[in-house]
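Participant: sequence isn't available, so here's the structure alone:
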């Protein structure tokens, strides 16, 4: 797997006096962290969409249940 590195962070660390290997590792770690956060964010967007759908479905089913209960009560009064 290709590892990405934040070039600006690497350059800043090198200019601050960090050795090449440590600057490369730090920049790679920060880039990997950003990639993980992006994946989590995408997953949360998916979950939010599913929750909206389930909330809509639940509301429909509650309405259907109330309507059915109303019809049962109405028919039991008539009979």
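Facilitator: All right, it came through fine. Since the structure is predicted, the reported quantities are computational estimates derived from the model, not experimental observations. Numbers count the residues shown, from 1 in each chain.

Participant: only C-alpha atoms for contact and neighbour calcs from this point on.
Facilitator: Fine.

Participant: number of nearby residues for residue 13?
Facilitator: 18 (other Cα atoms under 10 Å).

Participant: setting the sequence-adjacent residues aside, check what's closest to it.
Facilitator: residue 23 (5.6 Å; Cα to Cα, 6 or more residues apart in numbering).

Participant: I figured that neighbour hits residue 10, correct?
Facilitator: Yes - with contacts counted by Cα atoms under 8 Å, residue 23 reaches residue 10, the gap being 5.3 Å.

Participant: in which helix or strand would I find the residue nearest to residue 13?
Facilitator: In this structure, residue 23 is located in helix 20-78 according to DSSP states H and E.

Participant: comparison target, given below:
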């Protein structure tokens, strides 16, 4: 896909060195976005675990108060 970007920039008249650098920057950004998506997925799981723990804790406290 990045080869397509490089080719499109070359077809648009962008000099070779600038087209190469632009394609490399997009590749770097793509890798960073993948890393961020992974981090967000991990945070979602952690938040779910914390919420389940809090709800379970409230359940235990209510059970102790009532019984």
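Facilitator: Yes, it's here. Everything numeric here is computed off the predicted structure, so don't read it as measured data.

Participant: overlay the chains and give the TM-score.
Facilitator: The TM-score (TM-score structural alignment, normalised by the length of structure 2) is 0.79; 58 aligned residues with a Cα RMSD of 1.9 Å.

Participant: that older thread, how much space between the residue nearest to residue 13 of structure 1 and residue 9 of structure 1?
Facilitator: In this view, residue 23 of structure 1 and residue 9 of structure 1 are 8 Å apart by Cα to Cα, to the nearest Å.

Participant: and those two? Which one has more around it.
Facilitator: Taking neighbours as other Cα under 10 Å, residue 23 of structure 1 and residue 9 compare with residue 23 leading, 22 against 17.

Participant: tell me the contacts of the more buried one?
Facilitator: The contact partners of residue 23 of structure 1, taken as Cα atoms under 8 Å, 6 or more residues apart in numbering, are 9, 10, 13, 14.

Participant: quick check: it vs residue 63 of structure 1, distance?
Facilitator: Distance, residue 23 of structure 1 to residue 63 of structure 1, using Cα to Cα: 60 Å.

Participant: same question, residue 51 of structure 1
Facilitator: Distance, residue 51 of structure 1 to residue 63 of structure 1, using Cα to Cα: 18 Å.

Participant: residue in structure 2 paired with residue 68 of structure 1?
Facilitator: Matched by TM-score structural alignment, residue 68 of structure 1 corresponds to residue 57 in structure 2.

Participant: what's the burial count for that match?
Facilitator: By the criterion of other Cα under 10 Å, residue 57 of structure 2 has 12 neighbours.

Participant: just residue 43 of structure 2 next, same as before
Facilitator: Neighbours around residue 43 of structure 2, by other Cα under 10 Å: 12.
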